[in-house]
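Asks: fold the stuff below for me.
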Amino acid sequence: MINNAYLTKMASRHREHLSGYLGAHKAGKPNNSSLSKSKATTSTEQGTVQSQSKDVPVLFTSSARSRATYLSAKTRPVVKITGKATINHLPDELLLKIFSYLDAGHLLLAARVCKRWLPVAKDNLLWERIVARYCGPSTSASNQTLQSGQNTSAVSSKNLFIKSVSSSRNKKALRFLKKINPFTGLSRDTDKALKSAGVYFQLTLIDQYQNEHVLNSKDVFYHQMAATTRWYDLEVPKIKHIKKIQVHSINPLFFNNKGTAIYNSPYQRSLLLSHDLDWNKVLKRITDFDNLHLLFLPNGFVLCLERCKMLLNWLCLFQGDGELAFVSMGLHCNQLVQRCLLGSSDIPYDIGTHKVIPDDIDSSYGLHDYQCTVEIRTSRNSIWSQQFNCLSCKKENIGSGFAVFPLIRKDYHCDHVILQKKLQFPWKTDAFRGIVENVAWIDVTVLDERGEPFWCISSLSRVGEQCLQKNFDFDYSSEDVYTLSFMDERGKLEAQMSKTDDDNFFMTILNLKLSLDRINAWFGTTYK
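Replies: Got it, this is the predicted structure:
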């Protein structure tokens, strides 16, 4: 604690210095008393003063010693003030007194104002009282013991408080994950967990000069297996200048009495996605529609580019007036709460390494007893969903590096399903809105024989059209066949459809294909 006699002495010195300063300015002369005192300092103090700015007082020392130690020193260099005094000329003791009236949230915001306030706002004298108030005196006492025994930095009390409030927030959210949805095999209340933690999402666009353009999500829609978030009303640079895209979850630290996150509260960030944009490769992955261009990126990430009427090819789009219209992203619910709350701003949450359990008795180990749940939907509403149990792959169905699991078979009419709603993707910008036909979200969850998630996806996919020479053998016959598919390094989902008389899609084939490399790595097998 600060010596009271020393504080009285320091206050007297400040009054004397301020009185001389004001008197000198009234008379139009420099402050001789302060100059004489400055000349009387020791050689060590003179070196310290010269190393600091003449207009800024000496700051507290770094984490090597605490600010309380600095304040208890017998001598303090006096800085000459030239011109008009500002708040930056206040001694650290007065700033410390002013900051003592702030709560934790405003203190964190004050630390971000400038470098002058940062070390003062981190002072242990401020945060020890906050820790004792919110975390209890025992926690504060244990922190003091830790400081005296291990010589920790002056920001340890602040870190202890943030750790305490974030841990309380996380425990409250993780309680919602105990109940499992039998239809999907995932946590049933993922949406409630994220809403209780006040989580929302932030898009960061990094341009060629490493400038960050940060945008908060406009809305989030939750479904059985995934969530969809989107950004529009974008004020960002030209699309050709964007070199990297990042998505973070924003996790507030402070909540009101009703448990709702306080608006504009200090928060933590957790990295969910980071994607570098190489435009030489991106140009090949753009899908053209009537009034916009869609760019499909990995991990369910979709960019929409406004179409320029005067441009005739893709290359001109990025050299001309191409603008980013909106951004949409699908987030699968598998460990989504953990990924949002337990990651860092630079490194995504590590979901852990799967433990391989070998089996030398079962000759078809890793090829049977899968469960697959598929949902086709828009951003807001479900179009069709179905669960497929006890899936098995015969060894003769292994080929081209995949194990094939038929979900809907062409020759079994009882398997065929009619999609009662149109496949479409509604979009919205700050000024316009519309619908892209024959584009829909696909959510897939594949569980292995132990009920562990083996493959989880949430991605936007386009319906393609192909022409066949002969008709399908079912009631709604047509020469045109439509395909809906998705593929990544873990597997493929392939569907074939036709259209009914009222233009609804009629699904006749649906195949799940899992990568043999992933099966071998997951189960310790050697299938080829």
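
Asks: going by C-alpha atoms from here, please, whenever you check contacts or count neighbours.
Replies: OK.

Asks: ok, the residue nearest to L336 when sequence neighbours are not counted - contacts?
Replies: Setting aside the residues directly before and after it, L336 is nearest to T190 in space (Cα to Cα, 6 or more residues apart in numbering), at 7.6 Å. Shown in contact with T190 (Cα atoms under 8 Å, 6 or more residues apart in numbering): 176-177, 333, 336-337.

Asks: structure for this one too, so we can compare:
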Amino acid sequence: MATGLVEFLLNLRRGLVKDEENSPARGGTRVEESARAGRRRDDTSMPTPLQREPCKTRPAFELCAKGSHGNYMERLPSEIILKIFSFLDASSLFNISFVNKRFHDLANSNALWSVLYASEIEKKMWRPPVSMMKEAVSSTVVEEKPAGYWKKLLLKEMAGYKDTMWKTELKHMNPHTGMPALTEHVLRRLDIQWEITLTNRNGREIVYKQTHTFFEDSSVTVCWNHGIWPLMYTLNTLQLHGIMCPASPAPGDKPRWRSLIRKTALQRTGRWSFFGADRLVKVLEFDKGILIGLWRGNWKIAFIMVNLHFHKLIERSLLGSRFCPYMPADDSAVDPDCSRHGYTLHIVLHNPVRQILCRRFSPLYTRRVMPQREFVQLIAIDFANVSEHVPVAKISLPWQAEGLKGEVERCCMMTLTVLDEAQRPFWCASSTVKMYSRQRVLELEYEGEQFIVLYEDAEGKVKMTFVWMEEVQHYFLVQLVTIFPADKVQRHFSGEC
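Replies: A predicted model of the protein is given here:
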């Protein structure tokens, strides 16, 4: 066995030497070839023991430079590359599309993904008729479909959900909130959860699973308070993803599909503000709805909270990709006479433990404000009308982390929903809010310290005024005004106001 192996290696070496002698790039000449041939003929006349010449090793880059002329993959025909790609599974084919532009075009071929889609369907317990499958993956039908059609279908199948069922369930609306009545039920049935991914300055990613959720009638508050947290100043970005987590995952389950909901920069130069503090933590606010609690005295994270509105939440948690969020279609009403429409305002103040305030105001009619009449406002509570004032319980934000508990005063979560006359969502906002002490501006019958809550984004503004009544240990909401840009109303109703 050893002699045969030696003979094989010697023959392999002689073949390589012969190739080097015959190649012009090796620098050999006809004279040297004839001289070597003569020496070999003379050696045959006198048998001598086998002499092994020392093997001269050369760097790998020299062999690559001498033995190849350019990239072999670039010189291969597309048909051969497609044949190679046909042996890959869906995950490998998806990843290889990011190598270069040519691989991206070839790896997105409908011919490849249609075969993978057919094989994925065959694994299901329910199988369509054979004639239907043959028609679906026939060459004529495959070529008629737009680019990426079969890839999209396969990724939906691999994600493990059927959107037809939950879309039907979401058609039933809650008349009180204007949101789908079965949103929480569908979220729990599909095992939808949310993960955050923290990326540090070196590009390293750390994923954290949710530890606690608090469902309201129109929003959900998600908390993360367990894990080994990095220091805040070492982080670069925070990404919030929606995923489907089966209750009992099997060892052979496919990777979970991630849908990006929000991406936030965490640098000090980013959009963050001081939100509140107690004896143990200080709280920072990012991007209108993301709270990060830091231990006092250092920059180590204690907890993270996010408030998510129910409007298109299931779509945003499932139908996006890891790098791109789901973009809902613009559903505009077709009625230019929007100035006479009655709006509905549903507002909830809450924290991750309890509900603080829940009110519905309808109908509300718009009023022009500002000299240029560029804004319209909805007055839900007028400070001059005492009968509209609403008592409010203690406003605070409880938290817990690493076995410790605390409570940040005068801040909470706000979920706001404005519906048009047809009960279609006109403006949906879900964020954290805090109370600011202000001088006594409004002349009221109440004697107490006044506080104001302001919220503003690109879609509108909210202003709330509270009065603290020391005798009864309660706040009173004495003013609630919502303001919108006039062009937002025009876009929604596709007309002029």
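
Asks: rewinding a little: what's the match for the residue nearest to L336 of structure 1 in structure 2?
Replies: In structure 2, the residue matched to T190 of structure 1 (TM-score structural alignment) is T183.

Asks: could you check how far R75 of structure 2 is from L357 of structure 2?
Replies: 68 Å (Cα to Cα, to the nearest Å).

Asks: of these two, who's got more company?
Replies: In this view R75 of structure 2 and L357 are compared by other Cα atoms under 10 Å, and L357 has more residues nearby, 17 against 9.

Asks: trace the more buried one over to structure 1, please.
Replies: L357 of structure 2 maps onto W384 in structure 1, by TM-score structural alignment.

Asks: element containing its match?
Replies: Per DSSP states H and E: W384 of structure 1 is located in strand 382-391.

Asks: for that strand, name the packing helices and strands.
Replies: With contacts taken as 3 or more Cα pairs under 8 Å, 6 or more residues apart in numbering; DSSP states H and E, strand 382-391 of structure 1 sits against strand 370-377.

Asks: mean distance between the strand it packs on and structure 2 after superposition?
Replies: Its matched residues in structure 2 lie on average 0.7 Å from strand 370-377 of structure 1 after superposition (mean Cα distance after the TM-score superposition for structure 1).

Asks: only the buried residues of that strand, if you could.
Replies: 370-377 (16 or more other Cα atoms under 10 Å).

Asks: stretch 415-430 of structure 2 now?
Replies: Neighbour-count burial for stretch 415-430 of structure 2 [16+ other Cα under 10 Å]: 415-421, 423-430.

Asks: so it aligns onto which residues of structure 1?
Replies: Residue span in structure 1 matched to stretch 415-430 of structure 2, by TM-score structural alignment: 443-458.

Asks: what helix or strand is the residue nearest to V439 of structure 1 when sequence neighbours are not counted on?
Replies: Distances taken as Cα to Cα, 6+ apart place R462 nearest to V439 of structure 1, at 4.4 Å, with adjacent residues excluded. Element membership for R462 of structure 1 (DSSP H and E) is strand 453-467.

Asks: now that strand on structure 2. Mean distance?
Replies: By mean Cα distance after the TM-score superposition for structure 1, the fitted strand 453-467 of structure 1 averages 1.3 Å away from its aligned residues in structure 2.

Asks: and the match of T190 of structure 1, how close does it get to I121 of structure 2?
Replies: Taken as Cα to Cα, the span from T183 of structure 2 to I121 of structure 2 is 28 Å.
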